[in-house]
Structure formats: C-alpha cells, structure tokens
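Q: Structure of the sequence below:
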Amino acid sequence: MTTSQGELLPGTRRALLHRIAVAQAEGRAPSLVAAVVRGGRTVWHGSRTSVDGHGPDENVQYRIGSITKTFTAVLVMRLRDEGLLDLGDPLEKHVSGTGAGEATVAELLAHTSGLAAESPAPWWERTSGGLRPEIADVLGEQPFLHPVGRRFHYSNPGYTLLGALVEKLRGAPWEEVLRREVLVPLGLDRTSVRQEAPHAGGWAVHPWADVMLPEPSEDLGRMAPAGQLWSTTGDLARFAVFLTNGDDRVLSAETVREMHMPAAPAGLGDLADGASYGLGLQVQHRDGRLLVGHSGSLPGFLANLTISVADDVAAVVLANCTSGPLLSVVGADLVRIVAEAEPGIPEPWRPMHEADSPSLELAGQWYWGTNGFALRLTADGLASLEPLSGTGRRSRFRANGDGTWTGLEGYFHGELLKAVRRPDGSVDHLDLGSFVFTRQPYDEGASVPGGVDPEGWRGIG
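A: Just a heads-up that it's a prediction; the model follows:
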C-alpha cells in the first residue's frame, strides 16, 4: 500500500517505493513503513506487507527506541532556555547522590560523560523496568568506564540521568512533562509511552529460517527516557519539521540549530568516521550532505529519523523486527532520492527593505592578511563573510543593534565582528575576534598589528 499527497513526480514516488521494497524484502522485515517530508509537510508515505492483518499507514504505532532520547534532549534544552540550568552544570548541582554527578549536562546529552553503554544485568530491554526502581540500580557499582568528557561512548544510563534531571526541576514524572511540553504543543497525538491501537507487534526473525518469534514488550521503568516511546510515521514526520525549523511553543529555531551542532569528537570512541553527535541528535555526512536525526531499536522494532536541513527533506522509516534492514541507510537513501530527483526551487531574490548607511559601508571586499573575503548584506537582515575563492572560514552574522555583529556558524560562531573607525568616522578596519580585515592586503593606511614594512610590496631584483 502506498499513498501520496501528489507533491512528488511519479518517477520519484516509484524510486522511493522501490527502495523500501528492497529494504523490506532483503531485510526480511515483517513490515516496513516510511514517510518523506519536504517543505514542512508529508509528501509521500509508503509501506510493504501488513501489520496484524491490515496495511500499516501513518497512524500505526511502532516502538521507536532511542529516538526517545531526542525527545528527552528537547526537554533538557527547554530547561536551559528557561535559565533553570546551564549545559556546563555538573549533574550533582541539580540531582545529588547519583554517583555520576561530575558529568555535565552537555556531556550527558552528547554521550561524552564516560558512563557505561548499558545498565547492569539482566538485559534491560527485555526485563521489566520494575526491577530497577532507583537510579543506583541503573548505573551499577562502577558507572564510569572512561574519563569524563574525553571521548564519545554511547550511554543509555546517561539519558536515565537526564530524565531524572527533568523530573527534579519540573517536580513531575518525565512522562507527564513530555506530554505537556512537547507532545501536546506539537500535535503528536499518536506518540505515547505505551502502545495504543492500532500498533505493530514486535517480532524476532530467525537468522537462518523464514520463521518468526514474538518479542516481549517491556515497560522500561527508569530507563524510559532512553527508549520507551511508541510513535507513528505521521507523528515523527511532524517531529522532523520541528527539528528542522523549531517551534516557539517548544524550542526556538536557534536552539534547535544548536542541537544539530557536533558536541562529541568525530571519529573517536565508537563513532564511525565522519559521524558525530550533537545535543540529543546523531550527526553524519553521507552522499555529500549533512544529515541529523536519530536511530532507535528495541527487541522487535527498528526506527530511523533522518533530516537534511539544507535540502529541507526528511525521512522516517519504521520496521517491526529485532534486526534486519539498516534503516539509517534506508532513511539517508530516501532523502537523497528526493533531493537529487527534485531539488528544491529557491525562493525568488528580493531586495531588503532598507539598509542603514553604516552597515552598507561595510559591504564589499576585505583582506585578512593576503586572504580575500567578501562581506555581503542579505535581505534577511544578516551579513555573510566568505572567501572570494576556494574554501576557507565563512559565517553569517547577526546584527546586535549597536554596530557590532555576532557570528552564527563555523569558526566564527559566537565571535564579535565590529568596524573600527578613525577619528573622522571612516572605517579603518574590521575586527573579528582580534583578526584585522583591511580593504587592501596589509593596507598601509590601516592599523595593522605588527605594522606594514615602509618599503612596501616588492619583487626580486
């Protein structure tokens, strides 16, 4: 069964269907369902085989495992934005007596806390959460395996601690806070901590025979903030829109962009080459594009959410099997198919409403030493600084209203750009985090640190 809103061309829709059909057949998944989002709305939905006797649509629940972590991270970022915590705070400042209090909030979010990947035996994903009523039962006697903050090591117990942090600062259970602050505002009516009909059953598929075994569906208890949730392609598509654009009822666009930024060292620990981890989001480069999102798994289920912000395309893929199709690859392929077959049409160029003279005076060509840069003012009220040719440091800047600008990305993220003026008011040079940009390479008329040789430029005699 495949439905579509008619937003994609027939060839693109067939390519998407072909990709999930291959994934379901070769991965031997009892069912696989997927959705593609573009421009803030679902533009394609497809599925293969059936769930409990009927075709899975955008309202059938699957367990989403560790995508739950991204929801928990959103709650933590809300606390930060409200001033109730700082990402650099050690956990002990807010939740005492855990035995892991030296790890900071940011380190827990980015899996650089040094905590173990799993809780002590028995296998928590197939064991009732009631066996671990206290945080100490989740962390065990030796919670740290690595030095705090030194490397990436994925930690499920780390997100149990973040759930406890949310509960402590909100004075309410994680489940209640999540529903009130995220699920209801975003209209995620089919996302819940326990399965609600219609939902898929979880299956284990025998590795050497085409037979299946039902998997138990456990309540994870204290581990819930790491992997408890059930959801649908419809709800996760709406969540993808939020993770792309933000929603001021939950998190601003600026905070969502902060979650996308790598916060763990790429290629170290158990990260694959070229991959990193942000604040509750996986970050990777694939097919020449930057992808953010999260994967999830619990016995009986696999899940993936992949977003290409630059292409404004996202994909959701869910399956009801313990192992089988590599959904992170499938999700990335669905994004690539749409982005390459039907690239987005740029918005028409429009001039800005007005430009103040002091800002306009800064536009044009500048030199950092002998490196040429162009500074442009754009209709969105930002300024961009980028190399005149080749690759190099580049950033957009937001005006602060006092003649200075703050970098929004890259090497200059957070750095201050300001025009240094002469006594007559004319611009001598630009100062960007102490870097001096002049109108000519080593302009002898500007205040260049170290001075300019009085004999000037020369050849070899």
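Q: make it CA atoms for all contacts and neighbour counts henceforth
A: OK.
Q: what about the helices in the stretch 101-250 of the chain?
A: For the stretch 101-250 of the chain, the helices identified by DSSP state H, counting those that start in this stretch occupy 105-109, 135-139, 156-170, 174-178, 224-227, 233-245, in order along the chain.
Q: okay if I get those as TSV plus mean neighbour count?
A: Compiled in TSV, the helices of the stretch 101-250 of the chain are given as follows (neighbours: other Cα atoms under 10 Å):
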stretch	mean neighbour count
helix 105-109	28
helix 135-139	19
helix 156-170	23
helix 174-178	18
helix 224-227	28
helix 233-245	23
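Q: Specify the stretch among those that is closest to residue 386.
A: Nearest to residue 386 among these is helix 233-245; the distance by Cα to Cα comes to 24.3 Å.
Q: list the buried ones in the following helix or strand past that closest one?
A: Scanning the chain past helix 233-245 towards its C-terminal end, the next helix or strand to appear is helix 253-260 (assignment: DSSP states H and E). Neighbour-count burial for helix 253-260, counted by 16 or more other Cα atoms under 10 Å, picks out 253, 255, 256, 257, 259, 260.
Q: quick one: residue 335 and residue 231, what's the gap?
A: 20 Å (Cα to Cα, to the nearest Å).
Q: how about a markdown table for the helices of the stretch 101-250 of the chain, with distance to residue 322 added?
A: As requested, the helices of the stretch 101-250 of the chain are arranged in a markdown table below (distance: least, Cα to Cα, whole Å):
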| stretch | distance to residue 322 |
| --- | --- |
| helix 105-109 | 26 |
| helix 135-139 | 23 |
| helix 156-170 | 18 |
| helix 174-178 | 25 |
| helix 224-227 | 14 |
| helix 233-245 | 18 |
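Q: and for comparison, fold this next one:
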Amino acid sequence: MTYSPEQLLPGTQRALLHRIATAQSEGRAPSLVAAVRRQGRTVWSGARSCVDGHAPDGDTQFRIGSLTKTFTAVLVLRLRDEGLLDLEDPLEKHLPGTGVGDVTIHQLLGHSAGLGAEAPAPWWERTPGTLRPELADVLGEQTRMHNPGQRHHYSNPGYTLLGALVEKVRGASWAQVLRREILEPLSMRRTGPHPQSPHAGGWAVHPWADVMLPEPAEDLGLMAPAGQLWSTTDDLLRFATLLTDGDDRVLRAASVKQMRVPSAPAEPGAWQVNYGLGLQVVRSGSRTLIGHTGSLPGFLAALWISVEDDVAAVALTNTTAGLMVGGFAADLVDIVAESEPRIPEPWRPLPEVDAELLALTGPWYWGTHSNVLRMAADGGLELKPLQGAGRGARFTAQSDGTWIGLDGYYAGETLRVVRNSDGSVHHLDLGSFVFTREPYDPAAAVPGGVDEGGWRGLER
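A: Down below sits the predicted model:
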C-alpha cells in the first residue's frame, strides 16, 4: 500500500475541523487560523471567523508576540556559531554600559539572568516604544529580581538586551539583520516588524458579554526583539522546519538541538514546563513539544513541534484573551500524531563499515552492570543498559580518538578506548569508570582490584 505524508485521512481532517470550530466558538475569538505540518509539508489548514466570508487564510498576518523571541535567539546563536561571541561571555564584553553586564548571554537566552519580567510603567505593550528610547528606560531602576543563574524568571527586557547585542555585533538594526539572516533565506516574505495587508485587526472581547473593543497596535521600539513581529501560518510552518531539522543557510542542526535543552531548573511544581534557549519545552501528555507562545493586546499565537513525530502546528487569533491558543495548538499536534502515527523509514544497512568501530560494539560491563555499545547510523556510538533504564548516552568522535557524550548521564564526558601494546582493546574509560568485556574482568584495570578467588557459589 502506498503511503503519502501529504494527505491526512478523512477522519483526522474531521477531528481537526471540529477542534478549530470549538476553539473559536468557546474561546469567542473574532477569527482563528491554524495549520499543521507533517514531514516538511503542510497537510491541513483551517480557519473560523465571526464574519461570514472573511475567514483568514495562510497568508493573513497576525501579531505573534513573544514568538519573536525565538527569532532573536536564532540570531544570537548564529553569532556564536561564527565565533563572534561565546554564550558564557558576560554581556558587558560585547554590549558595555547596560548596568547588568555581568549576566551571561546564555542566561539571557534562557531567562535565568534574574532580570525583571517587564519594562517599567506605563504598560509597554500598549504604549509607543518612543516612551523608552534608551536601554535604561527598558530596564528601569530595579534591574535585578533574582541572582543570575539560580532560577528561571521570564524577562522581556532580557530579550531587548539580546536584540541590542545583535545590533552591536552586526552593525545593523535588529530588523535588518532578521530579514537578511532568517526571513529571506527561509522565504518568509510575509513576516516582519510591521503589518502588511492582508492582516487581522486586534480586538479585546469583553469577558462577560459578547461585545468587542479594538486594541492599539503600537510599535514597541527597543522592545521589538521581545515581541514585535507579524507573521502568517504559512511562514511560521517554514520556521518550524528550521526548528525541527536545522538549515545550514540559517542555523545548523546541532545549534537547533541546543536550543531545545532546558537551560535552568523548572519552577517548583512545574516540571512539565521548561525553557531552553529561545524555545519553550513542555510535556503534553506523552509528548515533548518545543516552540513558543505569544501574546500582545489583540493577539495570541502558538507554535508547537513534536520533533519525534515530525509534526508541527501553528495557531493565530486576534483576541486579547479567552482562547487558550497554546493548548489548542498542542491538541492539533496530538490529533495528527495519535490518529496517524509516523511511518518509520525502511531499515537500511550502513554504506560502509569501520572495522575498528565495529570491534567496539557489543556487551560491556561496568562492574556487574550490563551495557551494550552500538554503532549509530550517523557514525557515532550509543551506550545503553542492556535491560531497563539507567545511565546511557550517545557519543560523537573527536579528532584525538576520544568520544564526547552528547546527552544523558554522560553528556560532556569523555569516552577513551584504552588499548594493549598490540593495539587490541583493553578496556573503556568513561569519566573514570572502567568498562570491561567480562564482569570484573581480572585482566583489566578494575579500580580496587578483583578478588583472586574469583567468582564462587555459596559455601555450605
């Protein structure tokens, strides 16, 4: 039977239609547009509106609020990949004079710098950015709420600083750098700092009556890198492909993966919600979703991706509150992933075999703990417990013949292959642990030695 990832089953399409209809109706949204991408292709889109014949489509712009932060984070990671900065650099090294220059770039990206959540009054999202012409006007007098690096505390001013950092290093405005380095390479022609027709107008819906009030759409000035952008479902699904697979024209896959790693401890009682580098990381049922939500007066937005399922969903609406757009977009991912689980690619053997690497595979023992070392399809190694859960990791080769852990318990740890004088493998050294071919092999360098009497039964 031929399978096409471009087509959803009628039952799945019906479930998606029902979900968007109930979301718009129960959330009392003036309009709502959503779309789903699977394996790099848009497989469904839908829209609802309170005005007959005026439902938005994939080309209609909405304001996306804090989803803008993910774009800013990509720009910063590009600077790191080019060697222009290090994420552990203090901000002062590249952007002096802010008064908070001791915080690191990594802390700003992950909202662990301890800065305030908002700019000083008046409410920055509903007033012109010209009221805050300098960074000091954005940070205010009380710049520190917490000690840097100790906890996650969401900070809009923190992303204003990151936007200023991009401008300082690149020598161009944040908007110019964004267009040149992300929007143009990804053909995101309908994304930008200002609306272009067709675009939705922002509305506030009264919480206790079915009446509406227009919301102002202010230019946020220096706060733009935290929430300025307008975009469409079509464009945001292109961006989702970058966040899933990486794109060497914009950001390599390894850096995209780094964005998904939680960067600070979760809030107490909120272990299902965390934050990487410009990306929210959440547990939704049995799935891990990465992406971001956004809100500005008159607009709500959400983009969620299940990398494991290769399914992404985006939802945009023009209401200040009432519709839980993040949960709605997560539901769209779940409907597609649950109704039509991803079809695995056919197994294929490796194109070539490294004989020395092949010789390392198989069982290895840390004391009496049974583990297995396998060759990965990407040329790396993978160490896992032979049974049940336990310590494990993927490893990538280094130029000096060692291997570095990429994840799990041994992330960042060095795996060394210790050889005999004739070149044969003696044992593996992993973060001071000795792995041998037999449990407590007496011929290996087991710390503490092995009892000379060897293995024995119970004496009677």
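Q: Nearest approach to residue 407 of the first structure belongs to which of the helices of the stretch 101-250 of the first structure?
A: Between residue 407 of the first structure and those, the shortest gap by Cα to Cα is with helix 233-245, which sits at 19.4 Å.
Q: Mind reading off the mean deviation between that closest one and the second structure?
A: Taken against the second structure, helix 233-245 of the first structure registers an average deviation of 0.4 Å after superposition, with mean Cα distance after the TM-score superposition for the first structure.
Q: List of residues touching that helix?
A: The contact list for helix 233-245 of the first structure (Cα atoms under 8 Å, 6 or more residues apart in numbering) reads 33-37, 40-42, 57-60, 186-191, 253, 256-257, 305, 307, 309, 312, 314-318.
Q: tell me the two of the buried residues of helix 253-260 of the first structure that are most distant?
A: With distance counted by Cα to Cα, no two of these lie farther apart than 253 and 260, which are 10.9 Å apart.
Q: Can you tell me how far the counterpart of residue 390 of the first structure in the second structure is from residue 49 of the second structure?
A: Aligning on TM-score structural alignment places residue 390 of the first structure opposite residue 388 in the second structure. When Cα to Cα is the yardstick, residue 388 of the second structure and residue 49 of the second structure sit 51 Å from each other.
Q: higher neighbour count, these two?
A: residue 49 (19 against 6; other Cα atoms under 10 Å).
Q: Neighbours of the closest residue to that one other than its chain neighbours, how many?
A: Spatial nearest neighbour of residue 49 of the second structure, excluding adjacent residues (Cα to Cα, 6 or more residues apart in numbering): residue 31 at 4.2 Å. Residue crowding around residue 31 of the second structure was assessed by other Cα under 10 Å; the count is 23.
Q: ok, now which ones touch residue 31 of the second structure?
A: Counting by Cα under 8 Å, 6+ apart, residue 31 of the second structure makes contact with 24, 47, 48, 49, 50, 55, 56, 317, 318.
Q: mind running it again at 10 Å?
A: Residues in contact with residue 31 of the second structure, defined by Cα atoms under 10 Å, 6 or more residues apart in numbering, are 24-25, 47-51, 54-56, 200-203, 316-319.
Q: From these, which land in helices?
A: If you go by DSSP state H, these have 24, 25 in helices.
Q: Narrow the contacts of residue 31 of the second structure to just the buried residues.
A: For the contacts of residue 31 of the second structure, a neighbour count by 16+ other Cα under 10 Å gives the buried set as 24-25, 47-49, 55-56, 200-203, 316-319.
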